[in-house]
Structures are given as structure tokens and as C-alpha cells.
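>>> Mind looking at a prediction? Sequence and model below.
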Amino acid sequence: MNTVYVLLGANLGDPQRQLAAAREAISAELGVIVTASSIYESAAWGVTDQAAFLNQVLIVETPYEALHFLALTSRIEERLGRVRMVKWGARVIDIDLLYFNQAIIDLPTLQIPHPYIQERKFTLAPLAEIAADYRHPILGMTNLALLQACTDPLLVKKQLLNNDIQVPQ
């Protein structure tokens, strides 16, 4: 079994519903969602003239290897309405692989750890919530230490109501 840290993000349509649909698809098709962070809201990063994003990190146990997992998440994104037009642009759903076990993968189609983890509070806040002590395999710092050192100025707010999140205990 492999442990994958996944970031979900959405800012078009009904982002809460899109995150829920992504969680359902991941659970049904990719493996067991072991842990889910709270949902966080933040202003857009990169391309800033767009609606705020909702983001959530999942820890998933899966039998799939990294490239196969990535291909399956891409299919889920497409099925949920994702259209890739502008890098860092608005989207119905985004599913990013952050970490895959302790692997370091540097391929044209996949970089693990995700190359922007340490630069983005909207990724680090939910990561630190559910995996504070996990060490970045390249930087050697924990997710909590990365969050504390992050200079990203964007405000990231935890959503107060996440009644639809169900993770097996």
C-alpha cells in the first residue's frame, strides 16, 4: 500500500460540492481516505484576479503507483468538469499530488514532492493540520516548520462548517 497526500482545490461552480465529489470519487476509485483536513479558503495564488479557492488535503492509502494514481486523478478531474486552459487559473476542481510515500520523483509529467509546497500557505495550512510532523523528503523540514517559515502573504481561513466530511475511524 502507498500513502499519498493529495490537495483538492476549487473556485468555480459550487466549490464545497466539487470537493465533496472529488472525495467521493477518490474513495470509490483510488483507495481509502485515511484522513481529511478541514476545508480552507484563500485568495487565488499565481493568477490573482479570480474568485477565492477552497482547499483540502487528504491522506489516501492506495494500491496504485504514482504515475497510475496521477492518471486516475486526471480522469476524475475531467469527469468533474476540469478544463485546463490557464496555468493557476480558475477551476472547477484541481487534484494535486503533494507527497507519495517518501518518494522523490522528477519526471516531465510528475514532480514529487510537489514543487510549490513550501511556497503556498493554502497547501501548508491543511497539511500541517493533519500531518504536522511529516518531513519533506528533499527539504528535511516538517510541514509545520514549512508553514511557519512560509512567506506567502495570502490569508488562509479555516472553514467552520464541514459537516459533509466523513473519514473512516
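It's in.

>>> When you work out contacts or count neighbours from here on, use the C-alpha atoms and nothing else.
Will do.

>>> where along this protein do the strands fall?
Using DSSP state E, the strands of the chain run over residues 2-10, 32-36, 40-42, 53-62, 94-100, 105-106, 111-112, 156-158.

>>> burial count for A51?
When counting by other CA atoms under 10 Å, one arrives at 15 neighbours for A51.

>>> before we move on, what about N143?
Using other CA under 10 Å, N143 is surrounded by 25 other residues.

>>> next up, a second structure to put side by side with the first:
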Amino acid sequence: MQDAITYIGLGSNLGDKQAYLKQALAAINAHPQMQVLAVSPFFRSAPVGVLEQPDFVNAVAQVRTHLAPYDLLAALQAIENAQARVRTQVWGPRTLDLDILLYADLVLQDKDLCIPHAHMRTRGFVLLPLYTLNPELCLPTGELLCQLLSEIDTQDLQMLNNLADCVQ
């Protein structure tokens, strides 16, 4: 497998949210077939879907990987599980959520994995952090990130910090 540049969405809304994201970034970077290249600032965002839960902290990481998409998914789910991720409710509270947003120029849609991520086009907490990493990004579907971002409201997002240099 050749190197692929991927973008991974990170989110948490339980416990020490920022610590969970930092631990996830360290775990991704420690994996022998993944390297964190850049990390967006962390943003506070309101929950989506199930509204009666704590706010989230979200970020996006640019990652180089040698893993194929399904192997990457398995590795990310193992990192989630190591941080006590429990899947009891769709869009419910969680210690950690790691999503493959983009994987090189791949377009894939099946029951287990959708790339680009199925909901990323409408989620400010994904698009704005992604924009901070690559404002000129064009999705494999031909959509420009800046155009998608201009079509949604991001006023509820609050930048918490800039961690671009926290993972070496």
C-alpha cells in the first residue's frame, strides 16, 4: 500500500474532552503505519441529532497512512475503544469519536464506510477545522471546501486553542 493522505475528524463530549482528543492524536501518531502531519485548532460545538447532551470539542487531523481504508477504520475504532468509547446511542455522548473524512482521492460508499464522510458537507464542526488545515481543498467529488463552508452556519463554533504544533 502506498502512502495516502487522509483527514480524520475527532470529537468528544464526555469527561476531559481535550485530553481525549490529545490522547487520540498521540495514539494515531504512535501507530507504526500512521503519522499525524497537522492538527486543526480545537473547536467547541453544539451536539447534533441528540441535543440533550454536553457540547463537543472537535478537531481535524491530517494523517499520512500506509493502511488501506478498512484497516484504517479498524485502527481508529481500536483507538476509540481504548478510550472507553461505548456505542449505545447513535449520535449520543461519547468519550471519543474518530471519523475518516477523506482518504486521498477515494470515493467509497457502502454499509460500513463512506468516503468522503456522509455528513461532513453539512457540519461546521468538520468543515471549519478542515478549512484551517487546507483552505484550497477540493473533495474527490469535485466540491470545493470553501464553497461548502460558505453554505452553512458556523457561528456556534468557538475556537478553543491552536494545537498545530502539539503532536510532533
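Nice, I can see it. Everything numeric in this text was worked out from a predicted model, so none of it was measured.

>>> What does the superposition give as a TM-score?
Overlay of the two chains. TM-score (TM-score structural alignment, normalised by the length of the second structure): 0.93; 165 aligned residues with a CA RMSD of 1.6 Å.

>>> Out of the strands of the first structure, which is the most enclosed?
With neighbours defined as mean count of other CA atoms under 10 Å, the strands of the first structure peak in mean count at strand 53-62, which reaches a mean of 24.

>>> Over which residues of the second structure does that strand lie when aligned?
Using TM-score structural alignment, strand 53-62 of the first structure corresponds to residues 56-65 of the second structure.

>>> Not counting that stretch itself, show me its contacts.
3-13, 17-18, 25, 33-47, 72, 125-126, 129-130, 133 (CA atoms under 8 Å, 6 or more residues apart in numbering).

>>> Do a quick rundown of the helices in the first structure.
Using DSSP state H, the helices of the first structure run over residues 15-29, 66-79, 121-131, 143-149.

>>> could the ones you listed go into CSV alongside distance to Q166 of the first structure?
Listed next are these as CSV, based on distance: least, CA to CA, whole Å:
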stretch, distance to Q166 of the first structure
helix 15-29, 9
helix 66-79, 19
helix 121-131, 15
helix 143-149, 23
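
>>> Counting neighbours, what do you get for whatever residue of the first structure lines up with L133 of the second structure?
Correspondence of L133 of the second structure to the first structure, assessed by TM-score structural alignment: I130. A count of nearby residues for I130 of the first structure, using other CA under 10 Å, gives 18.

>>> Make a markdown table from the strands of the first structure and add distance to M85 of the first structure to it.
Shown next, in a markdown table, are these (distance: least, CA to CA, whole Å):
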| stretch | distance to M85 of the first structure |
| --- | --- |
| strand 2-10 | 15 |
| strand 32-36 | 28 |
| strand 40-42 | 21 |
| strand 53-62 | 17 |
| strand 94-100 | 13 |
| strand 105-106 | 24 |
| strand 111-112 | 20 |
| strand 156-158 | 25 |
